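K.L.:
Okay, sequence plus prediction incoming.
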Amino acid sequence: MSPILVKGIQLFLSLSILIILHELGHFIPAKIFKTRVEKFFLFFDVKFALFKKKIGETVYGIGWLPLGGYVKISGMIDESMDKEQMAQPPQPWEFRSKPAWQRLIIMIGGVTVNLILGFLIYAMVLFVWGKEEISQNAFPNGFAVAEQLKQYGFKDGDKILKVDGEQPENILDVSRRLVVRGASTVEVKHADGKKEVLSIPDSLGTYLYTQGALYPLTPRVEPVIDSVIPESPAALAGLKLNDKIISVNGEAITFRDEMVQKIKKNEGNPLSLVIARNKVTDTITLTAREDNTIGVSFKSPIKDIKINTKEYSFAEAIPAGIEHGYWTLRDYVSSMKFLFTKKGATEVGGFGTIAKLFPDTWDWQGFWLSTAFISIILAFMNILPIPALDGGHVMFLLYEMITGRKPSEKFLEYAQMVGFFLLIALLLYANGNDLYKAIFK
């Protein structure tokens, strides 16, 4: 089956689960407080529904537009904009007739479900599959360091001993902690054996992000070719799979990062590469492309490293899952600052970007990890104080509870309309970005 189709199916299933449970978060407290729920829909039923059935006072159904879902609660100004109902005198079973604290619980129910669900899924993944850990010893040659990071004392070949005084459980997470989480100190062991504690400025994460250095620390690899892009300079020059590059312009190299640096310094001039092939050396001349690449990828040590799996009992998995969910949420919120950069604005993605979170082949562990992540994202995005989102309703309810004054229904209608159009604009922009990247990048 096509990887695109597999990703699409996983995305559809994941969002369906999350939407239904989110709406149940509104539906259940509404019923507890004896508030009438007129509709409960998965996806939007603009003009018509694929399926619907009335049970009791509620119509349950599936819409044709897969952009979310909703529950229509009587007496509530929502995306349905039912002005006719709101023009009638308030009824005891309506949302607007209930005390503010009950309305608040109804509104935060969906976000609460998404947040708890994300934590629980992480806990179950840890219980069933455990947690992969990669120690520093997995990479005996240390890390190649991005140029943007070297000004802070990092050097090629560094081994990471501690981050903020703690030994990382997964050494590959260090780049993310530098870019997103904002580590303040990193203890390294340089290639010469000297240990040093490096201080990290608060602005480093944004700087690395805007410079495109999302992975400033990558495992050092030998320059052994894993694949060659057809019609690339490397292919035209005769480079092949398993060739090992041992010198560039007469200077010996041991690692891929050394080769990359020498190509960049060459400024587009012809390169003389000495390669080892089947225990025989040969010299090849080529010219790198404008982006200083020659059209090859190199064998990664990650394929061959030893990965330890930490197992959890059910009792251990619950707090560990909550902790993992907490850091996932915190990292995501921290990364929001990148949206206010020029690069960040171009990285906003829609459904295509979300689909990329899922594995190319069906893998339940990958599916549930992606679903947990999306659930936590939905919780955060929905609680933002934007009209038409749950957070917008919560904002007006808190205002009412603090001041004792309820915003007028006309004001709430206008706010809902403004919020709705903002969300539509954001949706079009995000998915437009996905479409542009798919066609032109």
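P.N.:
In hand now; what should we look at? Residues are numbered from 1 along each chain as shown.

K.L.:
going forward, measure contacts between C-alpha atoms and count neighbours the same way
P.N.:
OK.

K.L.:
Just to check, Tyr152 is in contact with Leu198?
P.N.:
Yes: counting by Cα atoms under 8 Å, Tyr152 sits close enough to Leu198 to count as a contact (7.1 Å).

K.L.:
Could you list the buried residues of the helix or strand hosting Val333?
P.N.:
Assessed by DSSP states H and E, Val333 sits inside helix 314-335. For helix 314-335, the neighbour count (16 or more other Cα atoms under 10 Å) marks 317-318, 320-322, 324-326, 328-329, 331-332, 335 as buried.

K.L.:
Show me what the next helix or strand after that helix is packed up against.
P.N.:
Next helix or strand after helix 314-335 toward the C-terminus (DSSP H and E): helix 342-347. Identification of packing neighbours for helix 342-347 by 3 or more Cα pairs under 8 Å, 6 or more residues apart in numbering; DSSP states H and E yields helix 204-210.

K.L.:
take the one below as the second:
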Amino acid sequence: MEILIKASQFILSLSLLIVLHELGHFIPAKLFKTKVEKFYLFFDYKFSLFKKKIGETVYGIGWIPLGGYVKIAGMIDESMDKEQMKQEPKPWEFRSKPAWQRLIIMLGGVTVNFILGILIYICLLWGYGEKFIPNSNVKDGIWVQDSLAIDLGLKTGDKILSIDGQKIEKFGQLPIEFINGNNFTVERKGEAIKKEIPTDFISKLIDRGKNAGSFIRLRQPFVIADVPKESPNATSGLLPKDIITAIQGEPITYFDQAKPILEKYKGQSITIDTKRGDNSVSIPVTISEQATIGVLQGRLSAPDLERLGYYQLANKSYSFTEAIPAGTTKAWTTLTNYIKQLKKIVNPSTGAYKGLGGFISIGSIFPSQWSWYAFWNITAFLSIMLGFMNLLPIPALDGGHVVFTLWEMITGKKPSDKFLEYAQVAGFVLLLALLLFANGNDIFRAIFK
């Protein structure tokens, strides 16, 4: 059922983005009286799941869910319709239109993608606002127990001041900022310390697998999730949801403070103090030779941590006019972060290429339970990602056509149809290789990790 929910969200989001992207080409083509022969969701090699001709355009749904297209008359595109290109140009064909009109038609799709991403972010901020833990409110620093965080040079209690010289507003942003960054500064015992992020950091992060958890964690109280029956303290009176506040009279605020104290009382019987609801309860326990109490540790949600006074959450609400600049800024941040990640991917020394994923990876980012907030948030991200990817100067993508058109506008020389055909084929080969590599990565991770 979870897979079905993820797949449904993915297909709906992908279909929406494809249709609107292609509509971005379709509308200016029609405005400039250019004939549009086909408007398709997904590709229709050999046959279609559905098609209907309305006016001069055939609208349809293909059976290969790898994208979509509009077939514009007189344009060298996915259809590779060479016969049409051998004929004399007609007034209604793409190749007969002025360069500035062709440029607008080609930029229409990515323009829609960027505008859609901005609009979605504006509406989400207006409708839901934002709730997060400000990084400045993490007064006692982070909790470090992950080997990856240790390799970064982090220690429990470090306060992360900045990454690449930029202060981070939201604690939840830290993992992605470390991925995109090159250096960071922490405060440790009142001293500011600057450290470099290792080149192979992303490679190590990917090798951990998706179930390894975040390497940047909030310090948590020592809350008991369960007391197993085989625990030496099973009958001591400890209960799930108890929060340990002191060990043999020594107060603790966070879980990580317990171990050094427990080490002093290995094999001994001592008293611990717990917070149980609004009450404080003292309980005699036996400490094992491994310096443990014999309980399972629990984790509290951000609202629970706020309620208990550990962290203060920021809760921002936006009017519609306030959401406009905030949503635009969020879209810009999303775009710049994505560009930083691409730079890491094309640098082999980072190992980031191992994290490149295809449809399985994209589908997996949707939640296993239907959430309209998550759906629209992810759709906004994918829209901006799709817009940028289509702007890359690769033949067969919108960006390739834009480059050739700009060249024509600047030099006054139009590339020959034969050159455009060869460029289109080369672009398809490159895109196919990337598609196979990305989806091959997905399959490899699914089988071996």
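P.N.:
Now that the structure is in, tell me what you want to look at. Note that the structure is predicted; figures quoted are calculated from it, not measured.

K.L.:
TM-score for these two?
P.N.:
The TM-score (TM-score structural alignment, normalised by the length of the first structure) is 0.80; 410 aligned residues with a Cα RMSD of 3.9 Å.

K.L.:
Now do the helix holding Val333 of the first structure: which range of the second structure does it align onto?
P.N.:
Helix 314-335 of the first structure corresponds to residues 320-341 in the second structure, going by TM-score structural alignment.

K.L.:
The matching stretch vs the first structure, mean deviation?
P.N.:
Compared with the first structure after fitting, stretch 320-341 of the second structure deviates on average by 0.5 Å (mean Cα distance after the TM-score superposition for the first structure).

K.L.:
And the contacts of that stretch?
P.N.:
Contacts to stretch 320-341 of the second structure, defined as Cα atoms under 8 Å, 6 or more residues apart in numbering, come from residues 117-123, 125-126, 179-180, 381, 384-385, 388.

K.L.:
quick one: the strands in the stretch 301-441 of the first structure?
P.N.:
308-310 (DSSP state E, counting those that start in this stretch).

K.L.:
longest helix in the first structure, by residue count?
P.N.:
When the first structure is parsed with DSSP state H, its longest helix is helix 409-440.

K.L.:
returning to what we had before: as a markdown table, the buried residues of helix 314-335 of the first structure with distance to Ile19 of the first structure would be great.
P.N.:
Shown next, in a markdown table, are the buried residues of helix 314-335 of the first structure (distance: Cα to Cα, whole Å):
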| residue | distance to Ile19 of the first structure |
| --- | --- |
| Ala317 | 25 |
| Ile318 | 24 |
| Ala320 | 25 |
| Gly321 | 22 |
| Ile322 | 21 |
| His324 | 22 |
| Gly325 | 19 |
| Tyr326 | 21 |
| Thr328 | 20 |
| Leu329 | 19 |
| Asp331 | 23 |
| Tyr332 | 20 |
| Ser335 | 24 |
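
K.L.:
what residues are up against Lys29 of the first structure?
P.N.:
For residue 29 of the first structure the amino acid is Pro, not Lys. 105-106, 109.

K.L.:
repeat for Lys155 of the second structure
P.N.:
Here Lys155 of the second structure is in contact with 142-144, 149 (Cα under 8 Å, 6+ apart).

K.L.:
follow-up on the earlier one: off-centre distance for the match of helix 314-335 of the first structure?
P.N.:
14 Å (Cα atoms, centre = their mean, to the nearest Å).

K.L.:
Repeat that for stretch 368-376 of the first structure.
P.N.:
9 Å.

K.L.:
how big's the offset between that stretch and the second structure?
P.N.:
With mean Cα distance after the TM-score superposition for the first structure, stretch 368-376 of the first structure departs from the second structure by a mean of 0.3 Å once superposed.

K.L.:
Could you say which helix or strand holds Ser15 of the second structure?
P.N.:
Judged by DSSP H and E, Ser15 of the second structure forms part of helix 2-31.

K.L.:
Please identify the buried residues of the helix or strand where Tyr40 of the second structure lies?
P.N.:
Element membership for Tyr40 of the second structure, per DSSP H and E: strand 36-54. Residues 36, 38-44, 48, 51 are the ones in strand 36-54 of the second structure that count as buried (16+ other Cα under 10 Å).

K.L.:
Check which helices and strands that strand is in contact with.
P.N.:
Short answer (3+ Cα pairs under 8 Å, 6+ apart): strand 36-54 of the second structure packs on helix 2-31, strand 57-72.

K.L.:
so how far does the last one sit from its counterpart in the first structure?
P.N.:
The one in question is strand 57-72 of the second structure. Counting by mean Cα distance after the TM-score superposition for the first structure, strand 57-72 of the second structure comes out at 0.7 Å.

K.L.:
Perfect, I'm done here.
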